[in-house]
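Peer 1: Have a look at this prediction, sequence included:
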Amino acid sequence: MSSQIYDVIVIGGGAVGENVADRTAQGGLRTVVVESDLVGGECSYWACMPSKALLRSGAALAAARRVPGAAEAVTGSIDVRAALKQRDSIASNWKDDGQAKWLESAGIGLVRGHARLTGAKEVTVTAADGAVTVLTATHAVVVSTGSAALLPDIDGLKEIEPWTSRDATSAQQIPERLAVIGGGVVAAEMAAAYASLGSTVTVIARSPLLGGQEPFAGELITAALKENGVTVLVGPSTTKAHRDENGTVTLTLDDGTTVAADEVLVAIGRTARTHDLGLDTVGLDTGDWLVVDDTLLIQGDSPALTGDWLYATGDVNHRALLTHQGKYQARAAGDAIVTRAAGTPVDDAPWGAHVATADHAAVPQVTFTDPEVASVGLTAASAVKAGYRIRILDYDLANLGGASVLAVGYVGKARAIVDLDREVLLGVTFVGQDVAELLHSATVAIVGEVPINRLWHAVPSYPTLSEVWLRLLEAYGRPGFTTEAAR
């Protein structure tokens, strides 16, 4: 057994953990990352990157087919082998040499193995060969272990060995028939990807797809999936799963119907990766999401937590299960750790750099289906629930000059939610081809609380999809004037 002392110990070497470590190392603190799997984590190898690579071929082909001239040039279907090869490249062939080399270049230590808290500021790491290393932190320990796929208690499900998102994004063969249990982002994206790659796909969702978004988002995605040959069953639940001797899976639904498939992807949600981290040694519940404040400091009344030393960033704190939000939290936490290590109150930080406030009401998210769904802030329903007095502005993106250039028969919609009392935006949702790149403008407007009367002077270029901003403002009218007064 060996022992080492660092200023900061980061448990989890995914994108979030890397960003925490980078921030603290740049702040002059000796930092080490502990990783039991691949450095780079879920996003690099099994989530964001490979999933978007799987989706890209189908989306690009569909976009070309919507443009006369290009459509006539497209005479074949997707080369599945080439698409999977590109996905493998995007996922670095599931090797982390490059990421490990980056840690070294940044002056960040790496210890491979399973980490467990064994006391205040103490982490014990057990390597694959059984070697044990005890790490001690002088300032902080950060839990960045992420989340894992949640598997429901369905009779026979475990025995059929269902896919999780990891299996779906790393599969080397495309099943003839794929059943997807769930209706969220992962379910919608993987249904779209596998349908484009040749699978016969059936989605089984208890509620309408993309339930946390504006209702029209799920409706448009459902329609697009069906148009691409996907069967979407909304309402029934899966009660039983069985795989026969030939490998065929039969799913029994609670309405008495059955679905046959070669593989089953379960995408119903996530669970915290906190089951074997030794959280009980510092008075925290094992297996739970970790509650943090806006500096990402874990909250709890255990005496072991005194001294502002234990943090949680990314999925594991359940604030916003998105890589970009986790990296945002990582930067805030890293800055807070460096500031506290210097003995400076976090409240004295310039421009609020050391707090993660965007998680509360300004979380941008893109579902990379075809069409894309891009949203930030509150939906109409959540704004009303929060007590805001709102106005809903809707616009059909097909009416934009930029949309007509992109595609014949462009399908899309935009919605903006306005706080009538302050005349600022609370939320924006775009659905349509190539709308993802519109999202940051909406995020800036919401986070910056830009008044509507100032947005009038942010002139969109023509012909682009950005013209939607002008159309939404026209729908609202001149701020401070009633329709009658304006006339």
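Peer 2: Now that the structure is in, tell me what you want to look at. Numbers count the residues shown, from 1 in each chain.
Peer 1: From now on I want contacts and neighbour counts done on CA atoms only, so please keep to that.
Peer 2: Will do.
Peer 1: tell me the centre residue of the chain?
Peer 2: Within the chain, the residue whose C-alpha comes closest to the C-alpha centroid is Leu322; the distance, by Cα atoms, centre = their mean, is 3.0 Å.
Peer 1: Which residue lies closest in space to that residue, excluding its sequence neighbours?
Peer 2: Sequence neighbours aside, Asp315 is the residue nearest to Leu322 in space, at 7.1 Å (criterion: Cα to Cα, 6 or more residues apart in numbering).
Peer 1: Same question for Asp421.
Peer 2: Using Cα to Cα, 6+ apart and skipping residues adjacent in sequence, the residue nearest Asp421 is Arg389, 6.9 Å away.
Peer 1: which residues touch that neighbour?
Peer 2: Under the criterion of Cα atoms under 8 Å, 6 or more residues apart in numbering, the contact list for Arg389 reads 419-421.
Peer 1: so which of those residues is the most crowded?
Peer 2: Using other Cα atoms under 10 Å as the contact criterion, the top neighbour count among those goes to Asp419, which has 18 neighbours.
Peer 1: I figured that residue was touching Tyr388, is that so?
Peer 2: Yes: judged on Cα atoms under 8 Å, Asp419 makes contact with Tyr388 at a distance of 6.5 Å.
Peer 1: this is the comparison structure:
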Amino acid sequence: MGRRTGRAGPGADGSDLRRGLPARGVNRPNRSSAAPHPPTVGQVSSDTVGSDHDTFDVIVIGGGPAGENAAHYAIAGSDRTAALIEHELVGGECSYWACMPSKALLRPAQILGAARHMPGVEEKITAYGVHVADVLARRDAFTHRRDDSSQVLWADAIGIDVLRGHARITGRCAVSVDGDRPRTLRARHAVVLATGTVATVPDAPGLRAALPWTSRDATNLVEIPRRVLLVGGGVVACETATWLRQLGVEELTVVVRGARLLPRVEPFAAAAVTDMFGRHGIDVRFRTEIRNVARDDARDTGIGRIHGGPATVDLDDGSTVEVDEIVVAAGRRPATEGLGLGAVGLEAGAATSVDDHLNVTGADGTWLYAVGDVAGRAALTHMGKYQARVCGDVIAARAEGRDLDHPRYRATADHDQVPQVIFTEPEIASVGHTAASARAAGLDVEVLEVDLAVAGSALARDDFTGHAALVVDRATDTLAGATFAGTEVAELVHAATVALVGKVPLDTLWHAVPAYPTVSEVWLRLLETRRP
């Protein structure tokens, strides 16, 4: 989720670039004192939901990017009211502890790497590595030093009431808030769950007592440990390993329970990251788990600070590693503990599931929605925002008595059309199926593969490398998936996403001519592999 630093609310050009939200007209401030609306079919009359002072049309629990988008789309261009409840920071995990700080940490080293492989520029580079203090300062600028005041101002400007505190569902369309002024809120039309996920720490002996870092510490690091043990082999773990090494961690050991890194991507892409880890001196241990951790003086010194003295870690491969910090990136769980799901007939503290209108399955009626990571679909910020846009439009349509017989009211991109970029070295950009997942889904597929060796890549930098693969559904001759692994390939994935979502036949793609000399010329090379 992009953020425009030093600017509160919508941008001066009339758009809100921080959230990817459109500049929609708001006729007047939307507040809970607005006149009540007549109930629509399936909704709750204002007479049944309590005093108007604590009554809103829409209540959103969770103030991250998904929650912000859901609230905005549900009320935009109307006199409907919305409350956004957040017990931490408005902007959520993405703004302060995930997408924004992680990419801010990764980018400087990418630029340095490009400069070091460009004749005429490399001779001017004298520093060995990045200037850590400046990198951290730039990161802090993007996170506003975990100050959410500008995002609160944005919400206020478009008529969203921001309420601080923990929320709990107490019944149909009823939510209690335990903030400075405990209160019970009522929703005329909808309650939206947008609480996200929280990091989990495995129950290995001594690990939790050692107070290891989680992703929040790693993205907000203040001190650079000299020796680190990193637990995990997924996206968060691999990106974290990348910037830790780039920022100066001298000894980095990665412990992976499985047989490979990044098990959900194409094998060639995972192998490229594994190979690069080896070149950078990162010690990756596959099929390995922690047996025991000892850290006598573990103490909570604050986010991103080393949590005590050295830790001794016994691994089940028989080795022992002494490190200055342990980083756990071994999974996340839905943040539904204490949310009150049991009050409406759902399993307390469990994951939720949703239909394509984003209504929570198992809940009575159509008043309860979930978006973002907690919805149990694609745990990616851009997909959470996408779900929220659909959800907000569904709520608005139902509130205005409109039918939902239109594609915009269904979240279909979650079904095998999800794009993702993994900002490792090399980058991995993908959408849809891998060859293996397509075949597991029963598709008859053809795989087209080439190296990323075109004029555009050669001109970009001297060490440009990479590989690309298209997974083609033989029955329709359209894309079922695409993967690009290589130097700065992130921008290649949207073309593949458009082709996949639009079900563009490969014969038609022949006429989508890539500009010369760009890296996108790889599309021509891929299509040429099918020539007789």
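Peer 2: Nice, I can see it. Note that this is a predicted model, so its numbers are computed, not measured.
Peer 1: Now do the contacts for the residue nearest to Leu322 of the first structure.
Peer 2: Under the criterion of Cα under 8 Å, 6+ apart, the contact list for Asp315 of the first structure reads 144-147, 272, 321-322, 326.
Peer 1: Aligned to it, what sits in the second structure?
Peer 2: In the second structure, the residue paired with Asp315 of the first structure according to TM-score structural alignment is Asp373.
Peer 1: Over to His440 of the first structure?
Peer 2: Looking across to the second structure (by TM-score structural alignment), His440 of the first structure lines up with His494.
Peer 1: got a list of contacts for stretch 491-503 of the second structure?
Peer 2: Contacts made with stretch 491-503 of the second structure from outside it, assessed by Cα under 8 Å, 6+ apart, are listed as 413, 417, 419, 429-432, 478-484, 520.
Peer 1: still on that earlier bit, my read is the match of His440 of the first structure is in a strand, agree?
Peer 2: No: with DSSP: H, G, I helix; E, B strand; the rest coil as the criterion, His494 of the second structure is assigned helix and is not in a strand.
Peer 1: what's the spacing between it and Ala363 of the second structure?
Peer 2: His494 of the second structure sits 35 Å away from Ala363 of the second structure, taking Cα to Cα, to the nearest Å as the criterion.
Peer 1: Now check the second structure for the residue matching the residue nearest to Asp421 of the first structure.
Peer 2: In the second structure, the residue paired with Arg389 of the first structure is Asp444, using TM-score structural alignment.
Peer 1: go on, Asp79 of the first structure?
Peer 2: Across the alignment, which pairs residues by TM-score structural alignment, Asp79 of the first structure is matched by His131 of the second structure.
Peer 1: what about its match, how many neighbours?
Peer 2: Close neighbours of His131 of the second structure, defined as other Cα under 10 Å, add up to 12.
Peer 1: Report the separation between it and Arg164 of the second structure.
Peer 2: Between His131 of the second structure and Arg164 of the second structure the computed distance is 37 Å (Cα to Cα).
Peer 1: before we move on, what about Trp213 of the second structure?
Peer 2: Trp213 of the second structure is 26 Å from Arg164 of the second structure, where distance means Cα to Cα.
Peer 1: So for those two, which residue has more residues nearby?
Peer 2: Using other Cα under 10 Å, the more surrounded residue of Trp213 of the second structure and Arg164 is Trp213, with 23 against 20.
Peer 1: So what does the more buried one match up with in the first structure?
Peer 2: Going residue by residue (TM-score structural alignment), Trp213 of the second structure aligns to Trp163.
Peer 1: so its match touches Ile268, yeah?
Peer 2: No: Trp163 of the first structure is beyond contact range of Ile268, at 11.9 Å (criterion: Cα under 8 Å).
Peer 1: what's near enough to touch the aligned partner of Ala270 of the second structure in the first structure?
Peer 2: Residue correspondence to the first structure (TM-score structural alignment): Ala270 of the second structure is matched to Gly218. Shown here is Gly218 of the first structure, whose contacts under the criterion Cα under 8 Å, 6+ apart are 208-211.
Peer 1: Now do the SS call for Gly218 of the first structure.
Peer 2: Reduced to three states by three-state DSSP, Gly218 of the first structure is helix.
Peer 1: so what secondary structure elements neighbour the lengthiest strand in the first structure?
Peer 2: Ranked by residue count under DSSP state E, the longest strand found in the first structure is strand 132-143. Packed against strand 132-143 of the first structure by the contact rule (3 or more Cα pairs under 8 Å, 6 or more residues apart in numbering; DSSP states H and E) you find strand 2-11, strand 122-126, strand 310-312, helix 323-341.
Peer 1: And for the alignment partner in the first structure of Gly248 of the second structure, the neighbour number?
Peer 2: Residue pairing (TM-score structural alignment): Gly248 of the second structure is matched to Gly198 of the first structure. For Gly198 of the first structure, the neighbour count with other Cα under 10 Å is 16.
Peer 1: Tell me if I'm right that Gly198 of the first structure and Glu176 touch.
Peer 2: Yes: counting by Cα under 8 Å, Glu176 is a contact partner of Gly198 of the first structure at 7.2 Å.
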